[in-house]
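Visitor: return atomic coordinates for the entry below.
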Amino acid sequence: MASLSVGNLGDYLREQRRSAQLSLRQLADAAGVSNPYLSQIERGLRKPSAEVLQQVAKALRISAETLYVRAGILDEREREDLETRAVILADPSINERQKQVLLQIYDSFRKENDADAPPRPDAAGTPADPADPAGG
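Guide: The predicted structure is shown next:
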């Protein structure tokens, strides 16, 4: 499914629901949540729990992690990491030992790249000082 450029979780859910050609009531029934509650989420009036987002994602057949990122529960890098790990662990063509070795290599590359990366900006947009344990 193509990535949509929408502003927030509610807009994104509405677009995904419409793409799946589901009414609000159909999605609410499939996700096991009330119709009014789902409507409030789509309108940005309610912030759903991770559990509710997981149920909605399953009903829409999309990644729960994507919804977690949209809701601010998970950041984009964490989502990418989780998805990569899930793909590796789900691959039936490699055995468990090979999966574990591959995950160890993956982790070592991520740690190496994080060490080489410039400091991330803080909330004010200024780079964090690595010598300052308080982060600013």
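
Visitor: contacts and neighbour counts: CA atoms only from here.
Guide: Fine.

Visitor: can you give me how far the longest helix along the chain is from the chain middle?
Guide: Ranked by number of residues, the top helix in the chain under DSSP state H is helix 96-116. Its chain's C-alpha centre and that of helix 96-116 lie 21 Å apart, by CA atoms, centre = their mean, to the nearest Å.

Visitor: would you do the same for the sequence below? I want to compare the two.
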Amino acid sequence: MASLNVGNLGEYLREQRRNAQLSLRQLSEAAGVSNPYLSQIERGLRKPSADILQQLAKALRISAETLYVQAGMLDEREREELETRGVILADPSINERQKQVLLQIYESFRKENGLGTEDTEGGDASGTAGGSAVTPPSH
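Guide: From the prediction side, this is the model:
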């Protein structure tokens, strides 16, 4: 079989679809992809783009970053960092200034521990609101 090493992604998607109690057809309609294409993804025969994964994540109400990790587009550490930033940015109980201070502290600890990101924007992470607009590096 011509697997593209996306079997884990396909199995994970199938599991998430079943947990959401959606048929293949229902998910394909909700995500705006064809039923046969979604079936091929679930069977590990097709590797979806980041955009398709984003649509599937939205339809399943799960984190797109989790799907990026499953597809091998993003490593686990990057996903955890994005989710942490997303939680901080989405918290309605703190104001924007407090969010930026928290993100700066978080980034300084990551750098201190040797985990800082190369693409840090001077501590200004306002462009990653909620963590859902993040696009993984293209491979």
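
Visitor: contacting residues around the longest helix of the first structure?
Guide: By CA atoms under 8 Å, 6 or more residues apart in numbering, the surrounding residues in contact with helix 96-116 of the first structure are R85, I88, L89.

Visitor: which of these are buried, as a PyMOL select command?
Guide: In PyMOL, this line selects whichever of these come out buried by 16 or more other CA atoms under 10 Å:
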select buried, resi 85+88+89
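
Visitor: helices of the second structure, start to end?
Guide: For the second structure, helices defined by DSSP H occupy the ranges 7-19, 24-31, 35-42, 50-60, 64-70, 76-90, 96-112.

Visitor: most packed of these?
Guide: Among those, the stretch with the highest mean neighbour count (mean count of other CA atoms under 10 Å) is helix 64-70, at a mean of 22.

Visitor: what range does that helix cover in the first structure?
Guide: Mapped onto the first structure using TM-score structural alignment, helix 64-70 of the second structure covers residues 64-70.

Visitor: mean deviation, that stretch versus the second structure?
Guide: After superposition onto the second structure, stretch 64-70 of the first structure sits on average 0.3 Å from its aligned residues (mean CA distance after the TM-score superposition for the first structure).

Visitor: centre of the chain versus that stretch, how much separation?
Guide: 3 Å.

Visitor: and if you look at stretch 66-83 of the second structure?
Guide: From the chain centre to the centre of stretch 66-83 of the second structure is a distance of 6 Å (CA atoms, centre = their mean).

Visitor: how about stretch 12-23 of the first structure?
Guide: In terms of CA atoms, centre = their mean, the centre of stretch 12-23 of the first structure is found 18 Å from the chain centre.

Visitor: A64 of the second structure contacts A57, doesn't it?
Guide: Yes: counting by CA atoms under 8 Å, A57 is a contact partner of A64 of the second structure at 5.1 Å.

Visitor: what is in contact with these two at once?
Guide: Here A64 of the second structure and A57 share no contacting residue, scored by CA under 8 Å, 6+ apart.
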